[in-house]
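Asks: sequence first, predicted coordinates after that:
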Amino acid sequence: MIPRAGLLREIAAALAAAGLETPEREARALLKAGLGLTDVDLLARAEDPVTEADAARLREMARRRAAGEPLARLSGRREFWSLDFALSPDTLVPRPETETLVEAALAAFPDRAAPLALLDLGTGSGALLAALLSEYPNAFGVGVDLSHGAARQARENLARLGLGERSAVLVGRWAQALAGRFDLVVSNPPYIPSTDIAALDREVREHDPLLALDGGPQGLDAYRALASALPGLLRPGGRAVLELGIGQEADVAALLAAAGLPADGPARADLAGIARAIVTRPA
């Protein structure tokens, strides 16, 4: 058997040879995910042995990581808003910039005790819906996704997080499966122009579902559908918070305004300074 420290050095060297930018950090993350360890475990118990079976499994994970598969896909899990989510091939890997939507929603509805009706269109893993339900303990939320696999994964995540009784997940195209109105509608829709898909990072284009990426020729197809649906979904005083791709704020704001949903000020920027979350409401 090989000690943890030795396996860590071996995997870091393999990842460095594959050209990964931060091989030591990647190797630590891989061992932590693969063995269920903490940073303290790796430091304080570096000489603990790794079984041959675990070492073989971790070497295979390293091979796949070197070939461009994201760590979240290898482990099948990703943290979002300090919550742990299981992933499936049908769901996007939740990204930190999407937390900007949660921040924008909390700013729009500062009363955490409010009994809000929430809707997440294109819910994927259920990350956005779960994050909001965790912040609004008296809210009820509905998630909708076109993918049966994504809807199944969202239901499982919500149930495991103790949010199953305050949520429902439906399969449908945007609002077609819905009747009723909501205080808050959120969505991280597909917004990558079709012609840009091939230029995405390999981790995204080869491992995230195309259904959740491809926004049509200009990247705006989903926003057109949302602009058409939102006036019939929002209660008086309601808000919609939509994720934006880079450089899309003006185009999306125009689509929403034409539907009677003017932007409620400039889009909220993510940590990189990119306009990421547009907030709108019925005029």
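Replies: Good, I have the coordinates.
Asks: going forward, measure contacts between C-alpha atoms and count neighbours the same way
Replies: Noted.
Asks: now for E52, how many residues are close by?
Replies: 11 (other C-alpha atoms under 10 Å).
Asks: and it, how far from L74?
Replies: Separation of E52 from L74 (C-alpha to C-alpha, to the nearest Å): 19 Å.
Asks: swap in G68?
Replies: According to C-alpha to C-alpha, G68 and L74 sit 11 Å apart.
Asks: can you tell me the SS state at the residue positioned nearest the centre of the chain?
Replies: Residue closest to the average C-alpha location in the chain (C-alpha atoms, centre = their mean): P94, at 2.2 Å. When classified by DSSP: H, G, I helix; E, B strand; the rest coil, P94 comes out as coil.
Asks: the stretch 51-200 of the chain: strands as residue ranges?
Replies: With strands called from DSSP state E, counting those that start in this stretch, the stretch 51-200 of the chain shows them at 77-80, 83-86, 117-121, 140-145, 167-171, 182-187.
Asks: the structure to be compared is supplied as follows:
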Amino acid sequence: MRAADLLGPAIRRLTEAGVAEPAGDARRLLAHALGLAPGRLTLALPEPVSPDSAAAYDACITRRAAREPVSHITGERLFYGRRFAVSADVLDPRPETEMLIEAALAQPFETLLDLGTGTGCILLTLLAEMPGARGLGIDISPAALANAAANAAELNLSIKAEFAAGDWFDGLTRQFDLITANPPYLAAAEMAGLAPEVREFEPHLALTDFGDGLGAYRAITAGAPEHLMPGGRLLMEIGPGQGHEVMSLAYAAGFPHVSIIRDLDGRDRVVMAEIG
């Protein structure tokens, strides 16, 4: 059997399971099962496939048909041009978060605090892109911190990044030039409407505050001013439609300059608050 012969049945299975992009996922998983970079799959399609590789691919398709995310099956996700290890213990890096990266890099910084660091994708990307910067990633989940530390080692950034367990600013006395966060912003009532890939496989603690979706922003905006150096910035990813509420929280916390960055569809995506 050739590699190409495996694709058709796999695409049909994923289509029947309601997967949004069955052809793309089938190809990505075939490359994974064959141990290839996705860009090299086309060259391998005419080649014969071993029984072990065919069985491995079948197992991957079975997991995807159960709506497990491709990233959990392959164990990695691409973010800002770098590969990050992911698992069920952390939120998958999203393309939308790259807007926060661009906003952060618009001004220089030397010290960075990333709250709810998860995979470490925000912290580690910014440290890789900003020479001389050092940073601290905080997360309440020990499993997430282990994931982030492994990513730091893989990216040769362990010397620039440190990690600590904590609930936002609890026990933290240091100040930073930049604070970033992609906190849980979904309201509890929104969870039922999520795609199975998110609702059933990603950590709920990283998705929702189990309340109105603004709990994390209340804590972050209240604690950030005392942990920012003069002229420092706070950048928070937000859910669409939360811009006004989060801006109001930042103003109430004493930030004199607050603005919204919108995504390409015109939706509120990042709130930036600058300390005087």
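Replies: Thanks, I have the structure now. These numbers were taken from a predicted model, which means no experiment stands behind them.
Asks: which residues in the second structure does stretch 143-162 of the first structure align to?
Replies: Stretch 143-162 of the first structure lines up with residues 137-156 of the second structure when matched by TM-score structural alignment.
Asks: what comes into contact with that stretch?
Replies: Stretch 137-156 of the second structure is touched from outside by 84-87, 89-90, 113-121, 123-124, 158, 161-168, with contacts defined as C-alpha atoms under 8 Å, 6 or more residues apart in numbering.
Asks: what of stretch 125-135 of the second structure?
Replies: 80, 101, 104-105, 108-114, 123, 157, 160-162.
Asks: just stretch 172-191 of the second structure next, same as before
Replies: The contact list for stretch 172-191 of the second structure (C-alpha under 8 Å, 6+ apart) reads 97, 104, 109-117, 122, 199, 205-214, 216-217, 224, 226-239.
Asks: quickly find the element holding M236 of the second structure.
Replies: If you go by DSSP states H and E, M236 of the second structure is part of strand 228-237.
Asks: give me the buried positions along the helix or strand just after that strand.
Replies: Next helix or strand after strand 228-237 of the second structure toward the C-terminus (DSSP H and E): helix 243-252. Of the residues in helix 243-252 of the second structure, 243, 246-247, 249-250 count as buried by neighbour count, 16 or more other C-alpha atoms under 10 Å.
Asks: which residues touch helix 243-252 of the second structure?
Replies: Here helix 243-252 of the second structure makes contact (C-alpha under 8 Å, 6+ apart) with 214, 217-218, 221-222, 257-260, 268-271, 273.
Asks: which bit of the first structure covers it?
Replies: Counting by TM-score structural alignment, helix 243-252 of the second structure falls onto residues 249-258 of the first structure.
Asks: what is the mean deviation of that stretch from its aligned residues in the second structure?
Replies: Its matched residues in the second structure lie on average 0.5 Å from stretch 249-258 of the first structure after superposition (mean C-alpha distance after the TM-score superposition for the first structure).
Asks: chain center to that stretch: distance?
Replies: Mean-position distance between stretch 249-258 of the first structure and its chain equals 23 Å (C-alpha atoms, centre = their mean, to the nearest Å).
Asks: equivalent analysis for stretch 73-91 of the second structure, please.
Replies: On C-alpha atoms, centre = their mean, the centre of stretch 73-91 of the second structure falls 8 Å from the chain's centre.
Asks: residues touching the residue lying closest to P69 of the second structure once chain neighbours are set aside, list them.
Replies: Leaving aside its chain neighbours, P69 of the second structure sits nearest to E197 (5.4 Å; criterion: C-alpha to C-alpha, 6 or more residues apart in numbering). Each residue near E197 of the second structure by C-alpha under 8 Å, 6+ apart is listed here: 67-69.
Asks: what do you get for D270 of the first structure?
Replies: Residues in contact with D270 of the first structure, defined by C-alpha under 8 Å, 6+ apart, are 97, 100, 276-277.
Asks: as a markdown table, those with distance to E10 of the first structure would be great.
Replies: Shown next, in a markdown table, are the contacts of D270 of the first structure (distance: C-alpha to C-alpha, whole Å):
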| residue | distance to E10 of the first structure |
| --- | --- |
| E97 | 33 |
| T100 | 37 |
| R276 | 39 |
| A277 | 42 |
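Asks: looking at those, which is nearest E26 of the first structure?
Replies: E26 of the first structure has its nearest neighbour among these in E97, at 20.6 Å by C-alpha to C-alpha.
Asks: quick one: the closest one and L271 touch, right?
Replies: Yes. E97 of the first structure is in contact with L271 according to C-alpha atoms under 8 Å; the separation is 7.2 Å.
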